[in-house]
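A.B. asks: Here's a sequence, model it:
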Amino acid sequence: MTSVVTAGGISVTIRGPVVDEGETVLDRLVSDGVPGSLASRNAKLWGPDAAPLAARSLGWLGLPETSRSLAARLAGPAAEAREAGLDRVVLAGAGGPALATEAVCRTAGAELTVLDTTDPHEVSGVLAAGLERTLVVVTGDGLEAESLRRVFAGAFSEAGVTGGALARRFVVVADAGSSLEGAAREAGHHVVQAEPDVGGRFGALGVRALVPAALAGVDVNALLDEASRLAGTLRQPYDNPALALGAALGSSALAHRDKLVIADHGSGLAGFAGWAEQLVAGATGKQGKGLLPVVVEGVDSPGFELTGELRRVILGRRPDEPGPGREAGLSVAGPLGAQFLLWEYATAVAARVIGVDPFSEPDAGQSAAATAALLRSEEGAAPTVVRTPPALVSGAVEVHAPDDLLRGAGNLADAVDALIEAVPERGYLAVLAYLDRSGDAGAADLRALLAARAAKLRKRPAPVTFGWGPRHLHATGQFHKGGPPNGAFLQITGAVTADVPVPGRPHTLGELQLAQAFGDLRVLRSLPRPAARLHLLDRGEGIAQLRDALG
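C.D. replies: Below is the predicted model:
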């Protein structure tokens, strides 16, 4: 059985048992008046306890129209940047807006460098490539953004950029009345005020995401036009693709198919799956519930095989068309602006079905608190990370894990196999790589290798996710701590050969990154979750050794 819902430039195809499951949930949503209530920004849709936060978080529904003033607001900074020859935009930010910006610019073919990392190797590479023509957009005051702002300010000063010229090298997006806004205005930076009623996860069409994209040369009004065409359908009880997708996602969770395995198959939306991953995981993963997105490399990749706990999702070709993946449960096609709004609406609907508040992040701050404790920044002291001896050393890889997890493993392959075997029933394995997304890009290949190995070792495959650290803290981090307690974690850190000081702070980027990794690992083990850390004494050799051990 196949159902196709098409409107507003979006096509959602639902096939197989999920058709009946989704229609049952859809009928209940319609009888409860959810389409009209959500479009009218009814904050009570997720229960009385969630209402106060929801009332301050539903501005994303109006962004297809309210964000149209952005081009005029950026006219001055854009003109100054052109006159100064600043044609290279670097985004210092984190979370959903940064991932949305990356998807927008990659899809449009616009040059943009997203830095949501504290890895000194990655940051050093960006600093060394065209600093003289760089404009930095800061989109928040989180740990990563604040550290990067300081690093870039120091680098500009060392390069002889001072005074007003230095001030014009930054565009800052900040909440009105925040300390970041005050500091930015005092420094003479261009400031764009963020919407007061839009959170990061649901802000793909807001200023935090669109300011850097617009400065990079993207026609953001075209993106908003795409979203506006879908916005006109959101009140409809039927022929509403966003409601249909939300019902299908929610019914999947109710049917215990709580892993959404997402594969792109010709969508043309580069980087979109990563943005959708952070949205769905962060909005639904709490109170021991949630949907875990598992982004795979393609429809033929290890981990896309259908099992009883998975719901397969294709971005692109419909499953009833010829080609790989035609038996997937869901597929979605349409332009990027509409897709952003579609998935935000559908995720909010799915959260209601699951019974969680989509806007809260009750567990996301645990890792940040652990990191702060390690940094001891309030005392002005260096980080207090305590390095313990490894349980096993194999070539360029140290293995750090409890003895009861390793179970006497004598080599690297055995150690990884022990962690795979420790994945709980109906659970998953998450790879958390605190490395350089560019220089250590080969680490991403580990996801498919681990998925294939897990399928051989276990009677049923274990879904394997991959996330770069500390990016994943703002993406799937909430799910890992607050979702179903069935995850196992393989953290990877790497030796630093050239560190970067953080001006005005007692720590370097390398020390900060290690504190973030240790803080996150400390929280995961306290929950408790099975977790091992692999430390690469040489990054290139270590990654190659891991691939050989798994291949």
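A.B. asks: When you work out contacts or count neighbours from here on, use the C-alpha atoms and nothing else.
C.D. replies: Fine.
A.B. asks: Test my guess that residue 428 contacts residue 463.
C.D. replies: Yes. Using C-alpha atoms under 8 Å, residue 428 is in contact with residue 463, at 4.9 Å.
A.B. asks: Which one's more surrounded, these two?
C.D. replies: Neighbours were counted for residue 428 and for residue 463 using other C-alpha atoms under 10 Å; residue 463 has more, 34 against 23.
A.B. asks: Now do the contacts for the more buried one.
C.D. replies: Applying C-alpha atoms under 8 Å, 6 or more residues apart in numbering to residue 463 gives the contacts 259, 294, 303, 427-429, 451.
A.B. asks: One more pass at 6 Å, please.
C.D. replies: residue 428 (C-alpha atoms under 6 Å, 6 or more residues apart in numbering).
A.B. asks: From residue 423, how far out is it?
C.D. replies: Taking C-alpha to C-alpha, to the nearest Å as the measure, residue 463 falls 10 Å from residue 423.
A.B. asks: Check residue 253 too.
C.D. replies: Separation of residue 253 from residue 423 (C-alpha to C-alpha) stands at 20 Å.
A.B. asks: what do you get for residue 347?
C.D. replies: Taking C-alpha to C-alpha, one finds residue 347 at 27 Å from residue 423.
A.B. asks: more neighbours, these two?
C.D. replies: When residue 347 and residue 423 are compared for neighbours, residue 347 comes out ahead with 28 against 23, by other C-alpha under 10 Å.
A.B. asks: Next, the structure of the following sequence, for comparison with the previous one:
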Amino acid sequence: LSITEEQLAQHESLRKLAEDTKKAGFSDALVLGMGGSSLCPEVLAMTYGKIAGSPQLHVLDSTDPAQIKSFEDRIDLDKTLFIVSSKSGSTLEPNIFKQYFFERVKQVAGDQAGSRFIAVTDPGSKLQKVAESDKFRHIFPGVPSIGGRYSALSNFGMVPAAIMGVDTKKLMERTEEMVQACASTVPVEENPGVILGLILGCAAIAGRDKVTIIASPGIFDLGAWLEQLLAESTGKQGKGIIPVDRELTAAPDVYGKDRVFAYLRLESAPDAQQDSKVDALEKAGQPVIRIGIGDTYDLGQEFFRWEIATAVAGSILRINPFNQPDVEASKIATKNLTSEYEKTGSLPSEKPVLEDKGVKLFTDEKNAAELAKLTASDKSLVGYLKAHFSRMQAGDYFALLAYVEMNEAHEQALQKVRHAVRNKKRVATCLGFGPRFLHSTGQAYKGGPNSGVFLQLTCDDAKDLPVPGQRYTFGAVKAAQARGDFQVLTERGRRALRVHLGADLEAGLRTLEAAVNQALS
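C.D. replies: Next up, the predicted model:
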């Protein structure tokens, strides 16, 4: 609640950091983080782009080997500042990212490698000790009392912001206006955060628990940050708000009665087509929350407004919006699998329920029995998908969880699949790239209402990358994360099917798209 005042009071340290980064001549900055440590920096990078005179900001939040290599190929190791960002300092992914890139930088900078690294972490963490030992350029403290997904306005968001050239003082001063507007002394009916939270919480209780985010093109990535905030805060004890991001807005007849639409309109660069589509939804009787955002320096206001709203919505749902009990379950399952790999050099063997068209299907015994009954004599990829989709009812949602490289081509292919399901089944749809969604929407998928139908996608990595100091590779970690995630979904009684696409990912995605279309026809 006091973070803007604190940041303004210590603004000089951020100004000096920005100055130091410019003087050192860094061309790029790469955040190595997950969830609350990576999503705000990603929103800033996508919103502001490259700011003249400052490094270009990139964000790595995937253990997919192809994605890691893609980032490495994009930057000059000798001119990149690496921001290792982890509140606890013990999160698996940032630690192995750091191990990998520190070794790579040592090859070009020798014993000066530490001067290319910054840590953002809570005081006394394991990462702080590593940063001190490896002579990092700077160490910036987190605020231990602020949870990861609520930390956008703390150093986890503002250190990358300063490095990429954002005027953090201006951003904080604007944000302070929202902080004052949301103060406890402001009456409820005039308090923007509380009003939004009341709407979200009451709508969810009334059955409209899918918050569908529509954001202007200039701030489109804000939805990725909101996904984590809403899902991880509210999705527990069988309750929750399911955020729907990057789903293309369609005609009103595609939607059921389980949605609330949040239209985040950038007033300085609105999209006329979006305006007319949202008007049509409203005329058709769909509830639409309209939020006008003056310009991109008002982003901080939205971070704060939605944080207050999420806490309020949590109180209405009678859950604790500040914990994430089911995230830990996936981490434990993954740790067990990576430990097994360290001992034996491989993950435990698995038996598919079906092999067809170069694709393998996996699930647990309960789902397998139900799907076998529904497929009857059609034991094919199309038959299984048709059976799986037939389990969707009104008020359910479909989530496509893809453990593949997050890039434009893959996103386009998977968006086709999600929209085909949405348009045919008239259900809300989510698309998450693994493992990043584990630190975001994964909590709601496992701990929230049992209204999700899940299709997990995995593949064999064409090229793998080693994790320095470990027997396991990045590909093995990703595979363990996917299996751990799926295991917890099925333990929670979720309707889940895993599609393993093999080594030729592009061909596998084409096969999947064709099979999905056939299953829906």
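A.B. asks: Count the neighbours of the aligned partner of residue 405 of the second structure in the first structure for me.
C.D. replies: Alignment note: residue 405 of the second structure maps to residue 436 in the first structure; criterion TM-score structural alignment. A count of nearby residues for residue 436 of the first structure, using other C-alpha under 10 Å, gives 23.
A.B. asks: now swap in residue 27 of the first structure and tell me
C.D. replies: The tally of other residues near residue 27 of the first structure (other C-alpha under 10 Å) stands at 14.
A.B. asks: Same question for residue 201 of the second structure.
C.D. replies: 25.
A.B. asks: Show me what it aligns to in the first structure.
C.D. replies: Using TM-score structural alignment, the partner of residue 201 of the second structure in the first structure is residue 250.
A.B. asks: Let me know whether that match touches residue 350 as I believe.
C.D. replies: Yes. The pair residue 250 of the first structure / residue 350 is scored as a contact, 4.2 Å apart, by C-alpha atoms under 6 Å.
A.B. asks: circling back to that earlier point, show me whatever sits in contact with both of residue 463 and residue 423 of the first structure.
C.D. replies: Common neighbours of residue 463 of the first structure and residue 423 (C-alpha under 6 Å, 6+ apart) do not exist.
A.B. asks: Run a quick neighbour tally on residue 447 of the second structure.
C.D. replies: By other C-alpha under 10 Å, 24 other residues sit near residue 447 of the second structure.
A.B. asks: Run through the helices of the stretch 51-200 of the second structure in chain order.
C.D. replies: Along the stretch 51-200 of the second structure, the segments classed as helices by DSSP state H, counting those that start in this stretch run 65-74, 92-109, 126-133, 155-163, 168-181, 192-205.
A.B. asks: Of all the ones you listed, which one is nearest residue 350 of the second structure?
C.D. replies: Among those, the nearest to residue 350 of the second structure by C-alpha to C-alpha is helix 65-74 (22.0 Å).
A.B. asks: residues touching the counterpart of residue 36 of the second structure in the first structure, list them.
C.D. replies: Matched by TM-score structural alignment, residue 36 of the second structure corresponds to residue 96 in the first structure. Neighbour list for residue 96 of the first structure: 200-201 [criterion: C-alpha under 6 Å, 6+ apart].
A.B. asks: ok, now with 10 Å
C.D. replies: Neighbour list for residue 96 of the first structure: 102, 199-204, 208-209, 274-279, 282, 471, 474-475 [criterion: C-alpha atoms under 10 Å, 6 or more residues apart in numbering].
A.B. asks: what does residue 56 of the second structure give?
C.D. replies: So residue 56 of the second structure contacts 26-30, 45, 48-50, 75, 80, 163-165 (C-alpha under 10 Å, 6+ apart).
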